[in-house]
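A.B. asks: Have a look at this prediction, sequence included:
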Amino acid sequence: PYVPVVQRALSVAAARIGLTCNKNCGLFAFPAVSDFIGGDIIADILACGMGEKEEISLLVDIGTNFEVVLGNKEWMFSCAGAAGPALEGGEVLFGMRANPGAIEKITIDPVTLTPTFSTINGTKPRGITGSGLIDILAELLVAGVIDRTGRINMEIKNPRIRAGAHFPEYVIAWSRETDVAKDIVITENDIKNLIMSKASIHAACVTLMKEAGVTRLDIATIYFAGAFGNYINKKNATIAGLIPEIDLERIKNIGNGAVAGANLALINRRKRKLLDGIAGQIAYIELNAEPSFMDEYTSSAFLPHTDLSLFPRVQALLESIREKKEVT
């Protein structure tokens, strides 16, 4: 929300700005691009190396907000938006941050609809974190529990699918299995909020791709950064339509890219000298002012997208599942 006064990298004695450490300690501040693309994203770019490659890469950093950068060593486009609330625990009944007891991975048996999940620290479940929520979206879609709009199929006769107090819901863990003394569920309203969040991220990716005149086939690598990206299931992220579809082996998790980039700048003088150049070549796209963004957002508000031709592998998977059900 604040326009940066200085956008280049800065070096200063730490004591001059009130940091209580060794009086000879130096402080290096990364450059910023705009009010929403700051030094952390420049550090992500340094960490994954996309600013030094000929090939086109897509970087997605998901936290409370999301940032997307598309480009290579010659050019880069960037944008930012709000998507984190649902993916960080807000707007989801049992959503929570990545703390002990959060369900981080989940699979659902397509026949019995029984879930198998793992939690952070292996403790009893207390809620669901972002990576687990993306798993749930994809797994419920593949199992046929929800349709591509996120609506739960109430015609399925299974104790895990029920009306709920306010919305139809799917039971992930029974109260006896949890650490909160109640059933942990995902509701139809939760699912719609998740779809809205993932739609804004995918729409941002497509908006940058159109701005640059490239398609998903031109993207060599997609990098996930941030705590969310470190644990996300790449296949499920594609099935849900969070990111454009490319080969799974070309989707990389770089973890906390801001810390990794800071480490690189700390120990490698050559890398540190690249930072101003990286920041200087990034063009910031204001999504609110981009007429096509809302159209892309609306098209992305399905699982995985209104246009299945953009997700040929997911389309083939869903068709094969439908054919199997018709046979049985």
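C.D. replies: Everything's here; your move.
A.B. asks: C-alpha only now, for contacts and for neighbours.
C.D. replies: Will do.
A.B. asks: so where do the helices sit in the stretch 151-300 of the chain?
C.D. replies: Under the criterion DSSP state H, counting those that start in this stretch, the stretch 151-300 of the chain carries helices at the ranges 188-212, 226-231, 234-240, 257-267, 269-280, 291-300.
A.B. asks: between these, which gets nearest to I103?
C.D. replies: Proximity to I103, assessed across the helices of the stretch 151-300 of the chain by CA to CA, is greatest for helix 226-231 (11.3 Å).
A.B. asks: Spit out the contact partners of V68.
C.D. replies: Residues counted as contacts of V68 (CA atoms under 8 Å, 6 or more residues apart in numbering) are 58-61, 78-80, 204-205.
A.B. asks: Let's have the helices of the stretch 151-300 of the chain in a markdown table, adding distance to E139 and mean neighbour count.
C.D. replies: What follows is the helices of the stretch 151-300 of the chain, written out as a markdown table (distance: least, CA to CA, whole Å; neighbours: other CA atoms under 10 Å):
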| stretch | distance to E139 | mean neighbour count |
| --- | --- | --- |
| helix 188-212 | 12 | 23 |
| helix 226-231 | 16 | 21 |
| helix 234-240 | 8 | 22 |
| helix 257-267 | 28 | 18 |
| helix 269-280 | 38 | 16 |
| helix 291-300 | 18 | 17 |
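A.B. asks: Export these to a markdown table and append columns for distance to V171.
C.D. replies: Rendered in a markdown table, the data for the helices of the stretch 151-300 of the chain read as follows (distance: least, CA to CA, whole Å):
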| stretch | distance to V171 |
| --- | --- |
| helix 188-212 | 12 |
| helix 226-231 | 23 |
| helix 234-240 | 20 |
| helix 257-267 | 35 |
| helix 269-280 | 46 |
| helix 291-300 | 26 |
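A.B. asks: Pick out the most distant pair among the contacts of V68.
C.D. replies: By the measure CA to CA, L58 and A80 form the most distant pair in those, at 13.4 Å.
A.B. asks: One more to weigh against that first structure:
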Amino acid sequence: MTAKRIGILTSGGDCAGLNAVIRAVVLAASGRGWTVVGIREGTRGLMARPPMAEMLGVEATDSAMLRMGGTILGTTNQGDPFDYPMPDGSKRDRSEEVIEGFRMLELDALIGVGGDGSMAILRRLAQQGGIPLIGVPKTIDNDIGLTETAIGYQTAVAVATEALDRLQPTAASHNRVMILEVMGRDAGHIALATGIAGGADVILIPEIAYDFAAIAAHLGRVHSVGRNFALVVVAEAVLDDDGRPVRQGRGSYGGIGHYVAERLSRDTGAETRVTVLGHVQRGGAPTAGDRLLASALGVYAVQLIAEGRFDRMVAWLNRQVGDVPIQHAIEHYQAVDPDGALVATARGLGICLGDVPGLGDLPGLAE
């Protein structure tokens, strides 16, 4: 087989597991005698002249990479190359510069590691410039379609669950309702999984409308069985009473935890405290699950290049690694299914999802 020169970039928000997938691509490609070029700062690196890139050899991919958070290549979640913000405030289409950067590096294929937004941009660039593209799904939000999980999600859930574990003793010691606000963009996957794994009493996600009266009634039931505390997990995209998202700073989500705390304090008289995890969920060493997933997807991405199968996204399906058309994955946005298994699990555990007081048996007192 002819030796190939392939590029890899990470795009969008960072998450745990990115370095593990870079390592997997380098090792799998090197085993075939191929060369891997790491492109720095996503598509912005391809706009630079000369392009910001570096050779990635096996000597730089020891096992320490598996444990590293973030991405050694850097990334960006700003600056759509089709509508790129210029210093004078104008917008310009710089897509041809990105395509030219790919050609300047003399690459035979490109592996793009990103979420649905990054995938859409990279595919558009690939279609325009004839770039052989393979996508690798990563996002803590776990909202990319046609894959059961994406790189970074498992670590984000583990971090949030640990936070809930640490909040519980303080809640019990001080007779408080502890509210944990977690990330997830427009989907409630992190909140739902964290709430179940961490024994939350209430979980609020954007896919299920909530009513403060139902929440207050549930907290009353919790109190009536002798429990002196409660744990509430809130996804950042949950709307306020007027149906509006709560935002802060440059328009990003943030603040719904404090909004819920104020209402619950007023409605129930409970003493509430709020913890907003924010970007803590993105950083740190990836869990074993994310390391395994990243390794499997990275190796398979190289396999797809070897087979000449492009415009595909590697995916985890039915306990196996596989691939789907990138366009189909983008089109099938994966929010939480209100009728899905985890929602049913939460209800079966007696967790209140905000629409009705929790059904089933209430959890017993914490040990």
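C.D. replies: Happy to help now that I have it. Everything quoted here is computed from the prediction, not taken from an experiment.
A.B. asks: Need the TM-score between these chains.
C.D. replies: The TM-score (TM-score structural alignment, normalised by the length of the first structure) is 0.31; 180 aligned residues with a CA RMSD of 6.7 Å.
A.B. asks: And stretch 132-147 of the first structure, what's buried?
C.D. replies: Residues of stretch 132-147 of the first structure classed as buried: 132-146 (neighbour count, 16 or more other CA atoms under 10 Å).
A.B. asks: next one: stretch 316-328 of the first structure
C.D. replies: Within stretch 316-328 of the first structure, judged by 16+ other CA under 10 Å, the buried ones are L318.
A.B. asks: Give me the contact list for it.
C.D. replies: The contact list for stretch 316-328 of the first structure, computed with CA under 8 Å, 6+ apart, reads V142.
A.B. asks: switch the cut-off to 6 Å
C.D. replies: Under the criterion CA atoms under 6 Å, 6 or more residues apart in numbering, not a single residue lies in contact with stretch 316-328 of the first structure.
A.B. asks: what number of residues lie near A29 of the first structure?
C.D. replies: Using other CA atoms under 10 Å, A29 of the first structure has 12 neighbouring residues.
A.B. asks: Give me the nearest residue to it, chain neighbours excluded.
C.D. replies: Distances taken as CA to CA, 6 or more residues apart in numbering place L10 nearest to A29 of the first structure, at 5.1 Å, with adjacent residues excluded.
A.B. asks: Pick out whichever of L58 and A80 of the first structure has more residues nearby.
C.D. replies: Under the criterion of other CA under 10 Å, the comparison of L58 of the first structure against A80 puts L58 first, with 27 against 24.
A.B. asks: Tell me who's in contact with the more buried one.
C.D. replies: Counting by CA under 6 Å, 6+ apart, L58 of the first structure has contacts 69-70, 222.
A.B. asks: what do you get if the cut-off is 7 Å, keeping everything else the same?
C.D. replies: Residues counted as contacts of L58 of the first structure (CA atoms under 7 Å, 6 or more residues apart in numbering) are 69-71, 219, 221-223.
A.B. asks: same thing with A29 of the second structure?
C.D. replies: 35, 302.
A.B. asks: Secondary structure element holding it?
C.D. replies: The secondary structure element spanning A29 of the second structure is helix 18-30 (assigned by DSSP states H and E).
A.B. asks: Does anything pack onto the next helix or strand after that helix? Which helices or strands?
C.D. replies: On the C-terminal side of helix 18-30 of the second structure, the closest following helix or strand by DSSP H and E is strand 35-39. Under the contact criterion of 3 or more CA pairs under 7 Å, 6 or more residues apart in numbering; DSSP states H and E, strand 35-39 of the second structure touches strand 5-10, strand 53-55.
A.B. asks: The ones you listed: which one's closest to Q320 of the second structure?
C.D. replies: Closest of these to Q320 of the second structure is strand 5-10, at 23.0 Å (criterion: CA to CA).
A.B. asks: Remind me what that closest one packs against, helices and strands.
C.D. replies: So strand 5-10 of the second structure, by 3+ CA pairs under 7 Å, 6+ apart, packs with strand 35-39, strand 109-114.
A.B. asks: Try it again at 10 Å.
C.D. replies: On a contact count with 3 or more CA pairs under 10 Å, 6 or more residues apart in numbering; DSSP states H and E, strand 5-10 of the second structure meets helix 18-30, strand 35-39, helix 43-47, strand 53-55, strand 109-114, strand 133-137.
A.B. asks: Reformat these as a markdown table; add distance to I8 of the second structure.
C.D. replies: As requested, these are arranged in a markdown table below (distance: least, CA to CA, whole Å):
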| stretch | distance to I8 of the second structure |
| --- | --- |
| helix 18-30 | 8 |
| strand 35-39 | 5 |
| helix 43-47 | 11 |
| strand 53-55 | 10 |
| strand 109-114 | 5 |
| strand 133-137 | 10 |
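A.B. asks: among these, which is the most enclosed?
C.D. replies: Between these, the one whose residues have the most neighbours on average, counting mean count of other CA atoms under 10 Å, is strand 133-137 (a mean of 28).
A.B. asks: Tell me what angle it forms with strand 5-10.
C.D. replies: Counting by axes from the mean of the first three to the mean of the last three CA atoms, to 10 degrees, strand 133-137 of the second structure points 30 degrees away from the direction of strand 5-10.
A.B. asks: Mind giving me the packing neighbours of strand 133-137 of the second structure?
C.D. replies: In this structure, strand 133-137 of the second structure makes packing contacts with strand 5-10, strand 109-114, helix 116-129, helix 288-307, strand 312-317, strand 320-325, helix 326-331, judged by 3+ CA pairs under 10 Å, 6+ apart.
A.B. asks: let's see 8 Å
C.D. replies: strand 109-114, helix 116-129, helix 288-307, strand 312-317 (3 or more CA pairs under 8 Å, 6 or more residues apart in numbering; DSSP states H and E).
A.B. asks: Now render these as CSV, adding distance to H328 of the second structure.
C.D. replies: Shown next, in CSV, are these (distance: least, CA to CA, whole Å):
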stretch, distance to H328 of the second structure
strand 109-114, 15
helix 116-129, 11
helix 288-307, 17
strand 312-317, 9
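A.B. asks: And those: which comes nearest L167 of the second structure?
C.D. replies: Evaluated with CA to CA, these place helix 288-307 nearest to L167 of the second structure, the distance being 24.1 Å.
A.B. asks: Flag every buried residue along that closest one.
C.D. replies: The neighbour-count check on helix 288-307 of the second structure (16+ other CA under 10 Å) flags 290-302, 304-306 as buried.
A.B. asks: by contact count, what packs against it?
C.D. replies: Contacts defined by 3+ CA pairs under 8 Å, 6+ apart place helix 288-307 of the second structure against helix 18-30, strand 133-137, helix 153-174, strand 312-317, strand 320-325.
A.B. asks: Try it again at 10 Å.
C.D. replies: helix 18-30, helix 64-67, strand 109-114, strand 133-137, helix 153-174, strand 312-317, strand 320-325.
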